[in-house]
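**Q** missing the sequence, but the structure's below:
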């Protein structure tokens, strides 16, 4: 079969199986990306979650020696939650980023790509195909940019003409030599809204991200969160959408195409206090089906404590004290002490002082001291 005809059949089939956008790219080396990644490495801007070497991330033939083309696909996800529950003084809520709403997109994306691969295999029996979704070595964004899905914005997201940047990306490497699609012109222009709005200054310049300062990354770490970022994450328990929300290309963009990506209110905006002493089983039952659960409950619970401190939620003091006294994890005990100090009630300060007498972990004691330091000098006894 002629590849032009096959390409058209693949495009038509992609629409039938719920792929919102599809593009075709060459499997040539991503030379510009390779230099950018080396620079990121030198500057220590990487998150540490990246998979593979720089060569594996930029040379498709290392992943599939017969590679001739890469097919990039995009699935649109919602940017607004219908009838979203409000966070009230009596019932504070956290927030998962939009990319974690609904069923884990890795599952949905892999389903679409595997169907696409099976379709191609049927048409080209001796074809070789490799499916990749986010956790693979290739840069989804670099592939999508080359395949004409969208352009790479200053916020480092792929911005599509149709769906803005609220899209999930995945790709399929194949040995079929398809004619590549044309890239989309960059239309960020002189706009710097994402750079200006980033809470931590993680967008160093247009298109360059210091992942070590990015809230989306920081909410996924498992150690104590550095002090300078604690006031920045607010009530975010996983991820950050600021650089996308402020983007003019996302103005009024809100697609509810895939039922799988619709947010569940009590999952996407969970009540904070019940999350503090949630068991592993409860956590998996409640959050196990969303992408935001991949790092386990520890970072989520640490962020929950920070959010309650941010809110100065006095209704949570008793529960946070229980966590500080009984949780076996130093990061959680220490963050609980910090949160109590941030909330600042007399009961909270007294609890920290008493807990210090029985705490032998140096880091936790240091956090307890930070908590006590929030106490106004005039009220110390």
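**A** Alright, I've got the coordinates. On a predicted model such as this, the values are computed, not experimentally measured, just so you know.
**Q** Every contact and neighbour count from this point should use C-alpha atoms.
**A** OK.
**Q** All the helices of the stretch 251-381 of the chain, in order from the start?
**A** 265-268, 280-287, 297-311, 317-326, 330-343, 346-356, 362-373 (DSSP state H, counting those that start in this stretch).
**Q** Quick one: those as JSON lines, columns for distance to residue 203 and mean neighbour count too.
**A** Formatted as JSON lines, those follow (distance: least, CA to CA, whole Å; neighbours: other CA atoms under 10 Å):
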{"stretch": "helix 265-268", "distance to residue 203": "26", "mean neighbour count": "19"}
{"stretch": "helix 280-287", "distance to residue 203": "29", "mean neighbour count": "14"}
{"stretch": "helix 297-311", "distance to residue 203": "22", "mean neighbour count": "25"}
{"stretch": "helix 317-326", "distance to residue 203": "34", "mean neighbour count": "19"}
{"stretch": "helix 330-343", "distance to residue 203": "27", "mean neighbour count": "28"}
{"stretch": "helix 346-356", "distance to residue 203": "37", "mean neighbour count": "17"}
{"stretch": "helix 362-373", "distance to residue 203": "29", "mean neighbour count": "20"}
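**Q** Can you give me the neighbour number for residue 8?
**A** Residues near residue 8, counting by other CA atoms under 10 Å, number 11.
**Q** And it, how close does it get to residue 120?
**A** 12 Å (CA to CA, to the nearest Å).
**Q** Please apply the same query to residue 215.
**A** Distance from residue 215 to residue 120, by CA to CA: 39 Å.
**Q** Please identify which of these two sits among more neighbours.
**A** When neighbours are counted by other CA under 10 Å, residue 215 and residue 120 differ, and residue 215 comes out ahead with 25 against 21.
**Q** packing partners for the host helix or strand of residue 121?
**A** According to DSSP states H and E, residue 121 maps onto helix 105-123. Here helix 105-123 touches helix 3-16, strand 129-132, strand 167-174, going by 3 or more CA pairs under 8 Å, 6 or more residues apart in numbering; DSSP states H and E.
**Q** For residue 3, the count of nearby residues, please.
**A** 12.
**Q** what does the one 10 residues further on give?
**A** When neighbours are defined as other CA under 10 Å, residue 13 has 15 of them.
**Q** Tell me who's in contact with it.
**A** residue 116 (CA atoms under 8 Å, 6 or more residues apart in numbering).
**Q** do the same with residue 286
**A** Contacts of residue 286 (CA under 8 Å, 6+ apart): residue 267.
**Q** Which residue, other than its chain neighbours, is closest to residue 114?
**A** residue 131 (6.9 Å; CA to CA, 6 or more residues apart in numbering).
**Q** Is the one you found in contact with residue 118, as I believe?
**A** No - checked against CA atoms under 8 Å, the pair residue 131 and residue 118 is beyond contact range at 10.7 Å.
**Q** Compare those two and say which is more crowded by neighbours.
**A** Using other CA under 10 Å, the more surrounded residue of residue 131 and residue 118 is residue 131, with 19 against 13.
**Q** try this one next to it:
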């Protein structure tokens, strides 16, 4: 028996070495981004992912509940709903990509209330569960998922497909936030922002890995572009037209955010009209560690929550501390108001207030303005 086990181990090792020689694409494109399982099924709760990547705000309508449904029933119901909606959906005219530097967003001539459920279906079809689903605010956010790029299937990969899925891991996770902004009654702007996490090894003095922690990694605008293109195709645009719009030349963007400090008070000056400043601040919040709970465009107010990463940096790492119940009072996110105020035809100022609408003239308020200035200047 030991001899047989050694032979099996040697055989599997040889096959794995051969499979590693198979070439893979390295350029980020629509066909190298795949968050689904190899079978293409919609994912249920991913128990193989560390619990520190599971948000506490999950909408339980999109998670399989014990005793209420089997995974096969869940998958069948999801596919049936998606097929039914796809069969009656017609292409949406008047779609276009707007761009400012590396920032892209989709403009659709359709009311947000009609567009929202189609975008929700889109994320589920791409292998995600929603952890935030708020039609009233036009905000949805996916859970953390691993990108498993599609590769050519040779006989080795086909034979070891299930084994490779279980033993290989990229050590990276992504989640996506979608925000719908109503510009006109029949026109909606759609923003998609990506957040990334990477698993890093914490080593001792000898260089041996003691344990791993999850930490943030830079935003990837190209991943955002991939899903904007896919969304355009899902809404009825041809692949060629969607690719052409995504690939349009970037508009040269000049720095326009300045942090101004006057005594204990501070604010950001923006050299833009209110409409553009409102959009840019919204994107800056999406890309930072803010959670937009609500917004009031007519008064220029974003109602946000913020978690200070410096307060959550123990050995477990940022994500485990953020979602741990060990000390909820210490890790509870604080609420703020981010105010966008027009000061002229082509100028605005941005302020931070506390939850009661009073000026946040504290080190925390200055830190938040510094983070926003950094994002607005990119």
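**A** Yes, it's here. Keep in mind the model is a prediction, meaning the values are calculated, not measured.
**Q** what's the TM-score for these two chains?
**A** Once superposed, chain against chain, the TM-score is 0.28 (TM-score structural alignment, normalised by the length of the second structure); 184 aligned residues with a CA RMSD of 7.2 Å.
**Q** picking up where we left off before, between the helices of the stretch 251-381 of the first structure, which one is closest to residue 54 of the first structure.
**A** In terms of CA to CA, the element of the helices of the stretch 251-381 of the first structure nearest to residue 54 of the first structure is helix 297-311, at 27.8 Å.
**Q** Mind giving me the packing neighbours of that closest one?
**A** By 3+ CA pairs under 8 Å, 6+ apart, helix 297-311 of the first structure packs against strand 236-238, helix 330-343.
**Q** can you redo these as a markdown table with distance to residue 95 of the first structure?
**A** Listed next are these as a markdown table, based on distance: least, CA to CA, whole Å:
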| stretch | distance to residue 95 of the first structure |
| --- | --- |
| strand 236-238 | 5 |
| helix 330-343 | 18 |
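**Q** between the ones you listed, which gets nearest to residue 322 of the first structure?
**A** Across those, closest to residue 322 of the first structure is helix 330-343 (CA to CA), at 9.1 Å.
**Q** which strands and helices sit next to the closest one?
**A** If you count contacts as 3+ CA pairs under 8 Å, 6+ apart, helix 330-343 of the first structure packs onto helix 297-311, helix 317-326, helix 346-356, helix 362-373.
**Q** Distance to residue 193 of the first structure for those helices - can I get that in a markdown table?
**A** Shown next, in a markdown table, are those (distance: least, CA to CA, whole Å):
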| stretch | distance to residue 193 of the first structure |
| --- | --- |
| helix 297-311 | 25 |
| helix 317-326 | 37 |
| helix 346-356 | 40 |
| helix 362-373 | 34 |
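**Q** Would you mind finding the most buried of the helices and strands packed on helix 105-123 of the first structure?
**A** A comparison of these by mean neighbour count, using mean count of other CA atoms under 10 Å, puts strand 167-174 on top with a mean of 25.
**Q** Can you spell out which helices and strands pack onto it?
**A** Using 3+ CA pairs under 8 Å, 6+ apart, strand 167-174 of the first structure sits against strand 69-76, helix 105-123, strand 129-132, helix 140-146.
**Q** In contact with residue 113 of the first structure, which residues?
**A** 131, 170, 171, 172.
**Q** ok so, going back, if you count neighbours, what's buried in the helix holding residue 121 of the first structure?
**A** The neighbour-count criterion (16 or more other CA atoms under 10 Å) identifies 105, 106, 108, 109, 110, 112, 113, 114, 116, 117, 119, 120 as the buried residues of helix 105-123 of the first structure.
**Q** Distance to residue 146 of the first structure added to the residues you listed, as JSON lines?
**A** Below are these laid out as JSON lines (distance: CA to CA, whole Å):
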{"residue": "105", "distance to residue 146 of the first structure": "22"}
{"residue": "106", "distance to residue 146 of the first structure": "22"}
{"residue": "108", "distance to residue 146 of the first structure": "23"}
{"residue": "109", "distance to residue 146 of the first structure": "19"}
{"residue": "110", "distance to residue 146 of the first structure": "21"}
{"residue": "112", "distance to residue 146 of the first structure": "20"}
{"residue": "113", "distance to residue 146 of the first structure": "18"}
{"residue": "114", "distance to residue 146 of the first structure": "21"}
{"residue": "116", "distance to residue 146 of the first structure": "19"}
{"residue": "117", "distance to residue 146 of the first structure": "20"}
{"residue": "119", "distance to residue 146 of the first structure": "23"}
{"residue": "120", "distance to residue 146 of the first structure": "21"}
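**Q** For residue 266 of the first structure, state which of those is nearest.
**A** residue 105 (18.5 Å).
**Q** Which other helices and strands does the lengthiest strand in the second structure contact?
**A** In the second structure, taking DSSP state E as the definition, the longest strand is strand 187-203. The elements that strand 187-203 of the second structure packs onto, with contact taken as 3+ CA pairs under 8 Å, 6+ apart, are strand 103-108, strand 172-184, strand 209-217, helix 221-234, helix 274-287.
**Q** Next, the angle strand 209-217 makes with that strand.
**A** Orientation check (axes from the mean of the first three to the mean of the last three CA atoms, to 10 degrees): strand 187-203 of the second structure against strand 209-217 gives 160 degrees.
**Q** Give the buried residues for strand 187-203 of the second structure.
**A** Per 16+ other CA under 10 Å, strand 187-203 of the second structure contains these buried residues: 187-199.
**Q** and if you look at stretch 13-23 of the second structure?
**A** Residues of stretch 13-23 of the second structure classed as buried: 16, 19 (neighbour count, 16+ other CA under 10 Å).
**Q** related to what we said a few turns ago, closest one to residue 334 of the first structure out of the contacts of residue 113 of the first structure, please.
**A** Nearest member of the contacts of residue 113 of the first structure to residue 334 of the first structure, counting by CA to CA, is residue 170, at 38.9 Å.
**Q** wait, that closest one sits on residue 109?
**A** Yes - between residue 170 of the first structure and residue 109 there is a contact under CA under 8 Å: 6.7 Å.
**Q** Name the nearest residue to residue 132 of the first structure, ignoring sequence neighbours.
**A** Residue 132 of the first structure sits nearest to residue 171 (CA to CA, 6+ apart), 5.4 Å away.
**Q** next one: residue 302 of the first structure
**A** That would be residue 332: by CA to CA, 6+ apart, it lies 5.8 Å from residue 302 of the first structure.
**Q** Next up, the contacts around that neighbour.
**A** Residues near residue 332 of the first structure by CA under 8 Å, 6+ apart: 298, 301, 302, 323, 324.
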